[in-house]
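J.: build me a structure from this.
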Amino acid sequence: MIIDTHLHVIDPVALDYPWLAGVPALNQAWPYATYELEARRSGISQSLHMEVDVAAEQIEDECNYVKTLAERPDSLISGAIASCRPEEPGFAAYLERQRQDSFIKGFRRVLHVVPDELSEQPLFRENIKRMSGSGLTFDLCVLPHQLPQAMALADLAPDVTFILDHCGVPDIKGEARQPWHDNVAGLAKRPNVMAKISGVVAYADPESWIAETLRPWVEHTISSFGWDRVVWGSDWPVCTLGGGLMPWVAATHALLEGVSPEEKAKLLSGNARRIWDL
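T.: So this is what the prediction gives:
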């Protein structure tokens, strides 16, 4: 079975998502019930909810909302990666509140929508170091040219586990191998960084990609990080921009054809279970 480490639920009635106005294809409700049916049909047995960059004042409201979904009978959701603002003075108090909640497994601050220098600010870096010893992970959602900033953050807090989202967001449609290729390999040299095999269908040509289109990008990520440092994510509903959840799951199985059962199990569930104590 599969543990999905990257589910987004979008409920415009409950929460505000300012960024959705710029993405018409996603600017609607994407309820948990719709995901759940597809997920179960695809062999997904457990999910982590990934923050959806709600309005800043609603960050903790989103956590509470996701808990209500997790409390449903037989819910797939077993934890959440919460949004955060390490660039703000209130982060320290926020971190302490979230440390008390076992449902919260980690944090993410989307960095590809902000200036590159945000993560270089002293307060941002100080707050990332505050996470040491918390047991919480930090997802790195960056563009290929921002991977050096990701390396710097990983070096700042060697006791924090960082998760590289979406294979480093490669431009698959444009076949832009550099600087992505070398920067992913460089980030993988940091032993406290893991990689998430997710999102790539949204970066390929939605009309023509097949599993082999994705292979060089996925295989380079896995070979750079190794089988003990990779996890899998659906990136639902963003994956619908590239065909949807079930085609991505099918492509994943095609890409894993020939690997050992142990390696496959690590990527699809075992590593996630270990990293987030699921």
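J.: use CA for all of it now, contacts and neighbours both
T.: Will do.
J.: mind checking how far residue 115 is from residue 224?
T.: Residue 115 sits 27 Å away from residue 224, going by Cα to Cα, to the nearest Å.
J.: how about residue 62?
T.: 34 Å.
J.: comparing these two, which residue is more hemmed in?
T.: residue 62 (24 against 20; other Cα atoms under 10 Å).
J.: tell me which element the more buried one is part of?
T.: helix 59-70 (DSSP states H and E).
J.: what does that helix rub up against?
T.: 14-15, 32, 49, 51, 53-54, 75-80, 82-84, 103 (Cα atoms under 8 Å, 6 or more residues apart in numbering).
J.: filter the residues you listed down to the ones in strands?
T.: Under the assignment DSSP state E, these contribute 49, 77, 78, 79, 80, 82, 83 to strands.
J.: now render those residues as a markdown table, adding distance to residue 214 and neighbour count.
T.: A markdown table is the format used below for the ones in strands among the contacts of helix 59-70 (distance: Cα to Cα, whole Å; neighbours: other Cα atoms under 10 Å):
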| residue | distance to residue 214 | neighbour count |
| --- | --- | --- |
| 49 | 24 | 27 |
| 77 | 28 | 25 |
| 78 | 29 | 20 |
| 79 | 29 | 24 |
| 80 | 28 | 26 |
| 82 | 29 | 25 |
| 83 | 29 | 24 |
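J.: ok, so of the residues you listed, who is nearest residue 205?
T.: Ranked by distance to residue 205 (Cα to Cα), the ones in strands among the contacts of helix 59-70 are led by residue 49 at 26.3 Å.
J.: contact partners for the closest one?
T.: Taking Cα under 8 Å, 6+ apart, we find residue 49 in contact with 5, 6, 7, 8, 9, 66, 77, 79, 80, 81.
J.: quick one: list the elements packing against the lengthiest helix in the chain.
T.: In the chain, taking DSSP state H as the definition, the longest helix is helix 211-225. Counting contacts by 3 or more Cα pairs under 8 Å, 6 or more residues apart in numbering; DSSP states H and E, helix 211-225 packs against helix 180-188, strand 193-197, helix 245-255.
J.: what is the orientation angle of the second one with helix 180-188?
T.: Angular relation of strand 193-197 and helix 180-188 on a 0 to 180 degree scale: 140 degrees, by axes from the mean of the first three to the mean of the last three Cα atoms, to 10 degrees.
J.: run through who's touching strand 193-197.
T.: Here strand 193-197 has contacts from 154, 161-167, 187-188, 218, 221-222, 225, 229-233, using Cα under 8 Å, 6+ apart.
J.: most packed of the helices and strands packed on helix 211-225?
T.: Stretch with highest mean neighbour count among those: strand 193-197 (a mean of 27; mean count of other Cα atoms under 10 Å).
J.: gap between that strand and the chain center?
T.: Distance of strand 193-197 from the chain centroid (Cα atoms, centre = their mean, to the nearest Å) equals 8 Å.
J.: alongside the first, I'd like the structure of this one:
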Amino acid sequence: MAAVTDRLIVDAHHHVWDLTARPQPWISGEDLAPLNRSFGVGDLAPEAAAAGVSATVVVQTVCVPEETPELLALADGSDLIAGVVGWIDLTAPDVADALAALRGQPGGDRLVGIRHQVQEEPDPGWLLRPDVQRGLIAVAEAGLAYDLIVKPHQLPAATLAAARLVGLTFVLDHLGKPPVADATLEPWAANVRKLAALPNTVCKLSGLVTEAAPGRGRPEDLAPYADVVLEAFGPHRLLFGSDWPVCTLRADYSEVVRIAEHLVERLSPGEKDAVFRRNALRVYRLQPPGRVTTGD
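T.: Below is the predicted model of the structure:
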């Protein structure tokens, strides 16, 4: 029988966008100017291959219904993209039907999660609204995960939402955007620990380099924040994500991978494999990527 081996890395969080299809309103100001162009899978693929990444999860960037079908179609024609975290209007009365419609589109089998830009909502308790809760129940019933993109002051509401909806896996993006630039931990750390105490929550080790002030994205600057989530969630509830191309504001793709490897260097080989591969496969129910035969 042929032996089977798996490549090492699944990138659980990156983006693509095409400015000829639609604008990205969040890209504004001089600091984000380098992102003000189109980024596609063709740009990512060689960098991912060089870093040992064999599969990825692409994540929505704008809250419009047209984007998710496009991402699904992109995944359907890609050997790299294994999953899509898309967007739907969680407050709409037909959430279940909308999810079923996405599943029926080309690439619909690669829909693995839903996300909304909660960080932009003025109401810190947006996730607790009855119409939003109804939408989240539909996401859970569809067997999908829910990605949390929140700022630190929104973590208490996220924790209460996760406590109410025990059948839904909540995936915290970018560690909940800790105050890395201010070199402070609290109250972010205490609130992250409360979220992590719930068994239906996981966390992406992603986005740290862009939260740091320019020139302060070294592993030693980021380690205090990584240590908090390593302790709180444990290595079997952490997922590596590059946050490409946003990460390129501070570091290139391979450097982001190297920084993440440094931040978890004290883990055992099995625990590292969980962070960089197995947890993403489990949480997003991905097909194991990069399987190759090595002989009889």
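J.: quick one on the thing from earlier: which of the contacts of strand 193-197 of the first structure count as buried?
T.: In the contacts of strand 193-197 of the first structure, burial by neighbour count holds for 154, 161-167, 187-188, 218, 221-222, 225, 229-233, counting by 16 or more other Cα atoms under 10 Å.
J.: now do the contacts for the aligned partner of residue 177 of the first structure in the second structure.
T.: Correspondence of residue 177 of the first structure to the second structure, assessed by TM-score structural alignment: residue 185. Shown in contact with residue 185 of the second structure (Cα under 8 Å, 6+ apart): 178, 179, 224, 225.
J.: what about 10 Å?
T.: 178, 179, 224, 225, 228 (Cα atoms under 10 Å, 6 or more residues apart in numbering).
J.: hang on, the first one packs against residue 152?
T.: Read it as residue 178 of the second structure. Yes. Here residue 178 of the second structure lies in contact with residue 152, judged by Cα atoms under 10 Å, at a distance of 6.5 Å.
J.: residue 196 of the second structure and residue 268 of the second structure, how far apart?
T.: 21 Å.
J.: ok so the match of residue 177 of the first structure is a helix residue?
T.: No. Going by DSSP: H, G, I helix; E, B strand; the rest coil, the assignment for residue 185 of the second structure is coil, not a helix.
J.: how close does it get to residue 270 of the second structure?
T.: Taken as Cα to Cα, the span from residue 185 of the second structure to residue 270 of the second structure is 29 Å.
J.: and residue 231 of the first structure, which of the three is it?
T.: strand.
J.: which residue in the second structure lines up with it?
T.: Taking TM-score structural alignment, the alignment pairs residue 231 of the first structure with residue 239 from the second structure.
J.: contact partners for its match?
T.: Neighbour list for residue 239 of the second structure: 10-13, 171-173, 202-206, 272-281, 283 [criterion: Cα under 10 Å, 6+ apart].
J.: in the first structure, what stretch matches stretch 200-211 of the second structure?
T.: By TM-score structural alignment, stretch 200-211 of the second structure lines up with residues 192-203 in the first structure.
J.: now the end-to-end length of that stretch.
T.: End-to-end distance for stretch 192-203 of the first structure: 26 Å, by Cα to Cα.
J.: and for stretch 156-163 of the first structure?
T.: 15 Å.
J.: now that stretch: which residue numbers in the second structure?
T.: Using TM-score structural alignment, the partner range for stretch 156-163 of the first structure is residues 164-171.
J.: so what touches the matching stretch?
T.: Stretch 164-171 of the second structure is contacted by residues 113-115, 128, 133, 136-149, 158-159, 161-162, 195, 198-204, 237-239, 283-284 when judged by Cα under 10 Å, 6+ apart.
J.: for stretch 7-16 of the first structure, same thing?
T.: Residues from elsewhere that reach stretch 7-16 of the first structure (Cα under 10 Å, 6+ apart): 17, 20, 26-35, 47-59, 61-62, 65-66, 69, 77, 80-81, 233-238.
J.: buried ones among the residues you listed?
T.: 17, 20, 30, 32, 35, 47-54, 58-59, 62, 66, 69, 77, 80-81, 233-238.
J.: for the first structure, what spans make up the helices?
T.: 32-42, 59-70, 91-99, 122-130, 147-156, 180-188, 211-225, 245-255, 261-265, 271-276.
J.: now do the longest one and helix 245-255, the angle between them.
T.: Looking back up the chat, that one is helix 211-225 of the first structure. 60 degrees.
J.: which one in the second structure is aligned with residue 32 of the first structure?
T.: In the second structure, the residue matched to residue 32 of the first structure (TM-score structural alignment) is residue 41.
J.: need the contact list for that match.
T.: Residues in contact with residue 41 of the second structure (Cα under 10 Å, 6+ apart) are 15, 16, 17, 48, 58, 74, 75, 78, 80, 81.
J.: residue 59 of the second structure too?
T.: Per Cα under 10 Å, 6+ apart, neighbours of residue 59 of the second structure: 12-16, 68, 71, 83-87, 112-115, 147, 243.
J.: again, but for residue 52 of the second structure
T.: Residue 52 of the second structure makes contacts with 7, 8, 9, 10, 11, 46, 254, 257, as judged by Cα under 10 Å, 6+ apart.
J.: my read: the third one touches residue 254, true?
T.: No. Judged on Cα under 10 Å, residue 9 of the second structure makes no contact with residue 254 at a distance of 12.0 Å.
J.: which neighbours do those two share?
T.: 48, 51, 52, 53.
J.: aligned partner of residue 71 of the second structure in the first structure?
T.: Applying TM-score structural alignment, one finds that residue 71 of the second structure aligns to residue 66 in the first structure.
J.: tell me how far the counterpart of residue 95 of the first structure in the second structure lies from residue 144 of the second structure.
T.: Counting by TM-score structural alignment, residue 95 of the first structure corresponds to residue 99 in the second structure. Distance of residue 99 of the second structure to residue 144 of the second structure, computed by Cα to Cα: 10 Å.
J.: can you list residues touching both of these two?
T.: By Cα under 10 Å, 6+ apart, residue 99 of the second structure and residue 144 have these common neighbours: 111, 114, 138.
J.: can you pull the contacts of the closest residue to residue 205 of the second structure other than its chain neighbours?
T.: Among residues not flanking residue 205 of the second structure along the chain, residue 240 sits closest, at 4.9 Å (Cα to Cα, 6 or more residues apart in numbering). With contact set as Cα under 10 Å, 6+ apart, residue 240 of the second structure has these partners: 9-13, 174, 203-207, 257, 260-261, 272, 274-277, 279-280.
J.: what do you get for residue 114 of the first structure?
T.: With contact set as Cα under 10 Å, 6+ apart, residue 114 of the first structure has these partners: residue 142.
J.: alignment lookup: it to the second structure.
T.: Match for residue 114 of the first structure (TM-score structural alignment): residue 121.
J.: thank you, goodbye.
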